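Chemist: When you get a sec, could you give me coordinates for this:
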Amino acid sequence: MYRSNKDSGWSWVVCCGSFIAFLLETGIVKALRLLLPSLKEQFSTNTWVIGLIISLAPGFGAITSFSFGAEAITTAALPIYFDKFYDTSNGITHAGISISFMILPPLTQFLLDTYGWRGTLLILGGLNLHLVLCGALLRPLKISKIDYNHDSINDLSLKRTAFTSTTLVNKLKNLVQYMDPDLLKRSSFLNLLCMVTTSGYCFTGWVIYFVPHCEDLGFLPFKSALLATIGGVGYLAGTIVFPIAGRVLSAKTILYVSAVVMTLALATDSVMRVFNSYIGIMLSSFAVNIGFAVSFCCVFKELVVVVEEDKLSNAVNWIFVGYSIGSISSGFLSGWLYDRFGNYIKSFLFLSVVSALSVTPWLASGFKKAIKRSQRRDYSIIKDTDIKLNKK
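Modeler: So this is what the prediction gives:
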């Protein structure tokens, strides 16, 4: 028998590795979007082409998260290493995104001015090699025999046979079974998946096109990068607010509030750009990233509740697949809207519309439950009335 080492010292080492993984994997997208004008000019192509290529950086890793993908793996690992302090570790991990917003935009701008876009890409690639070290920190914890169940054994066996079967058909069948498509039949999980997909669309659209949009309005590159840094401060504030709000409000309420904040901030951002207000854009950048941070943290907290522990790894993978679909779609569509209308205002306005749609499944589910409760109440009243009449 072994004692569980959850919430132990090594767990916090893994949490630091997850923090760095989020910092680097999200930061590379934030850094690449600073190269968008240079790459567009260098290759004489449309905005949506460069945006789509940049969005593939997080999108490809998320789509392949059933096999690899830094953010998906580290996110799935946190419940293994944490129990009592899971919310805290989740917040620390997502704080890596905010730190990347604060340090990588000015760093990338400096590298771009000094070494050009080729040298900048070379240095950013070297930074991302540190993800290997983050993966090396993930090692098995000693657990008690009570926690070691047959489901985990079958899951590992299925994963092994998915890639060692002799025929291609068997490989595909085993792989589909390993992906656990039954999760998609759960309405509670689909609601979370929809939330992440729409949030991924809005988040990636903001990350890729925010600075180019500011420069398009006439702001200097340094001031545009500073606005992105303010957004990073907002994301950090969101990771701090989330554990506090989680003690008072339910996960669904937090998701509703974060969706409203994101929608209003993105809509306000579009209005401020019409009036070319630097302070207004700064405030909307701060607010929308608070919404992003709270939304993503809350999704993963709720995921632990609605999905069993032995299915959590596949559930996280599906979540990142949904995120990648939204991310890649935003890289293409937001850039296409710019090429079509000649400015980013409509692109960001459409981001606010997509953000408003993020809670639609939750509202529809709640509306259906309210109708069922009303029908049961009416049936109970009719039944009681019939009983009283029969007695008379």
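Chemist: hey, let's count contacts and neighbours off CA atoms from now on
Modeler: Noted.
Chemist: Was I right to think Lys142 contacts Trp10?
Modeler: No. Between Lys142 and Trp10 there is no contact under CA atoms under 8 Å: 11.5 Å.
Chemist: With neighbour numbers in mind, choose between those two.
Modeler: Trp10 (16 against 12; other CA atoms under 10 Å).
Chemist: Which of the helices or strands spans the more buried one?
Modeler: For Trp10, the element it lies in under DSSP states H and E is helix 9-32.
Chemist: neighbouring contacts of that helix?
Modeler: 54-55, 57-58, 70-71, 74-75, 78, 81-82, 89, 92-101, 104-105, 108, 124, 127-128, 131, 133-135, 137-138, 207-208 (CA atoms under 8 Å, 6 or more residues apart in numbering).
Chemist: What residues sit buried inside stretch 3-21?
Modeler: Within stretch 3-21, the residues scored as buried using 16 or more other CA atoms under 10 Å are 5-7, 10-12, 14-21.
Chemist: Also stretch 124-140?
Modeler: The neighbour-count check on stretch 124-140 (16+ other CA under 10 Å) flags 124, 128, 131, 134-135, 137-138 as buried.
Chemist: Distance check, the residue lying closest to Leu357 once chain neighbours are set aside against Ile208.
Modeler: Nearest residue to Leu357 in three dimensions, chain neighbours excluded: Thr198, at 7.5 Å (CA to CA, 6 or more residues apart in numbering). The spacing between Thr198 and Ile208, counted by CA to CA, to the nearest Å, is 16 Å.
Chemist: To check against the first, give me the structure of this:
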Amino acid sequence: MKSPDPETLGFRWIVLGASFLVRFLMFGTLFSVGVLYVEWLDEFQTSKGDTAWIGSLATGSSLLAGPVGSALISRIGTRKTAIIGGFVMSLGLFISSFATNIYVLFATYGIIAGCGGGIANLAAVVRLTDYFKRQRAFAMGVGSSGVGLGAFAFTIFQQYLLDAYGWRGCILIMSGVTLNICVAGFIMIHPRHHPEFIRIQSTDENRNHSSEDLSYPVKIDLHESNIPQNNENANSECSKRPENEFLIRRESSKAAQRKSISKDANRRKSSFFQKVMFRMKFTDQTIALWRDPVFLLLFTSDFLSWIVQFVPYVHLPERARLLGISPIRSAIIVSSMGFAGAVGKLFFGGICTFFQLNPLRTFTVAQILFGISTLMSPLCRTFEWLLLYGITFGFLSGSYALMMVIPADLLGQEKFSAAYGFLLAGEGIGVYLGPPIAGWITDSSSSYEASFYCAGAVLLASGLVLMLNPCVQKWKSR
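Modeler: Below is the predicted model:
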């Protein structure tokens, strides 16, 4: 009997819920850093550019922690990796509550908490692939919606904690909240450990054992058998059987041991050569990928986009405060971005699926509108207009869901894994750089207008770059 299909297990929906919860807690905590950013400016009296590094390091580290997470998953498994990631993130937040300067926060909140969250996030994504095959696109969409919904919920929640307990108490409570990532990780068992799988595997093993027992020599006790005892030939054969059986088993054991040693040696040799060939192949694929003009076009656009995408989450609350808007209303603006982002991911993924729109063209139009809206954002000076900008920004940022499809469409499925890995690395670097650069521009110009004009120009450039794709495709085909 074959093991059941994981997509027939009702438990897969619980795993999907656990994966959603991991991203809800992890990204919700990091993407609501803007409300803490305002408090850190007042507490430490540091520049906007320097202080912005805290949130940038946290989110950037979560993206760049992918290789570490992959190594841990290969070494100890997905479930344990998720639990460790959640514990490390919680530990980083706990230590951050005792920070005496922003440099301590760089290490604790930015690197430790960020890397822990990134490791847990990767484990949550990988576990979904074990349970969902045909419904994988749907599962990924539901799981990734936790990013926006987490930002929506935790921005207001952390603002409430700040008003009640201060920033140190807020982070201390959040360290306890993020421990629930460990609980979610504990739930994410592998399909083969599901009781239904174990039951069927045990049945199969019992059947195999029973069939194997029939092939072994059997020692017969004449006093308990129904064989006539007056058969002298049978008695003589049965009296010799224990000795023959012992000799046969000893020779079989020696032969099996020699065969096992030979197999181990061959396995080590093949493993060594496989590793060498894999590394050579990986190197060739990497070189070929970076020589591909289409990939370079995608990487450039994605990198430019992610220089800006985290900027409003960090700087918009402070900009709203300078315009005389209350902290709770500033938190509502950032929350609206998170909620609109979740809606945008479902919208852009849905229209491309059901209306069969070209993902690259749809993404290009969204990126251009993305840039135009940010270029116009300095004109927004009231709560209502900033709220409208936040919703527009979040909704258009949801088009990023298409970047999980575009590389495979343009480069081929065989290059998708390597290409998407490099795109994530570029995004992490972009997140590292964007908010601090925006802060330094604000410090030098004494206004947020210049930084948001620059951010809009960069976003617009990321969309316009993609319009070169037809020309690049023609040049590549020559």
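Chemist: After superposition, what's the TM-score here?
Modeler: Here the TM-score for the pair of chains, by TM-score structural alignment, normalised by the length of structure 1, is 0.77; 348 aligned residues with a CA RMSD of 3.4 Å.
Chemist: Out of the buried residues of stretch 3-21 of structure 1, flag the one nearest to Leu183 of structure 1.
Modeler: Ser18 (25.3 Å; CA to CA).
Chemist: so what's the equivalent of Leu226 of structure 1 over in structure 2 closest to, chain neighbours aside?
Modeler: In structure 2, the residue paired with Leu226 of structure 1 is Ile332, using TM-score structural alignment. Spatial nearest neighbour of Ile332 of structure 2, excluding adjacent residues (CA to CA, 6+ apart): Ile156 at 6.4 Å.
Chemist: can you tell me which residues contact the equivalent of that neighbour over in structure 1?
Modeler: Alignment note (TM-score structural alignment): Ile156 of structure 2 maps to Pro106 of structure 1. Counting by CA under 8 Å, 6+ apart, Pro106 of structure 1 touches 222, 225-226.
Chemist: again, but for Ile254 of structure 1
Modeler: Counting by CA under 8 Å, 6+ apart, Ile254 of structure 1 touches 245-246, 294-295, 298.
Chemist: hang on, the earlier thing: dump the buried residues of stretch 124-140 of structure 1 to a markdown table, plus distance to Ile279 of structure 1.
Modeler: Converted to a markdown table, these look like this (distance: CA to CA, whole Å):
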| residue | distance to Ile279 of structure 1 |
| --- | --- |
| Leu124 | 31 |
| Asn128 | 33 |
| Leu131 | 36 |
| Cys134 | 38 |
| Gly135 | 40 |
| Leu137 | 42 |
| Leu138 | 43 |
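Chemist: Pick out whichever of those sits closest to Ile230 of structure 1.
Modeler: For the buried residues of stretch 124-140 of structure 1, the nearest to Ile230 of structure 1 is Leu124 (21.8 Å; CA to CA).
Chemist: how close does the closest one sit to His130 of structure 1?
Modeler: Distance from Leu124 of structure 1 to His130 of structure 1, by CA to CA: 11 Å.
Chemist: After alignment, which residue of structure 2 pairs with Ala265 of structure 1?
Modeler: Matched across to structure 2, Ala265 of structure 1 falls on Ser373, judged by TM-score structural alignment.
Chemist: contacting residues around Asp216 of structure 1?
Modeler: Neighbouring residues of Asp216 of structure 1 by CA under 8 Å, 6+ apart: Asn343.
Chemist: Map it across to structure 2 for me.
Modeler: Alignment note (TM-score structural alignment): Asp216 of structure 1 maps to Leu322 of structure 2.
Chemist: Next one: that match from Thr382 of structure 2, what distance?
Modeler: 11 Å.
Chemist: Helix, strand, or coil at Tyr66 of structure 1?
Modeler: Check again: residue 66 of structure 1 is Phe, not Tyr. Of the three states, Phe66 of structure 1 takes coil under DSSP: H, G, I helix; E, B strand; the rest coil.
Chemist: Against Met179 of structure 1, how distant is the residue nearest to it when sequence neighbours are not counted?
Modeler: Leaving aside its chain neighbours, Phe66 of structure 1 sits nearest to Asn317 (5.7 Å; criterion: CA to CA, 6+ apart). Distance of Asn317 of structure 1 to Met179 of structure 1, given as CA to CA: 8 Å.
Chemist: Which residues are in contact with each of those two?
Modeler: By CA under 8 Å, 6+ apart, the residues touching both Asn317 of structure 1 and Met179 are Phe66.
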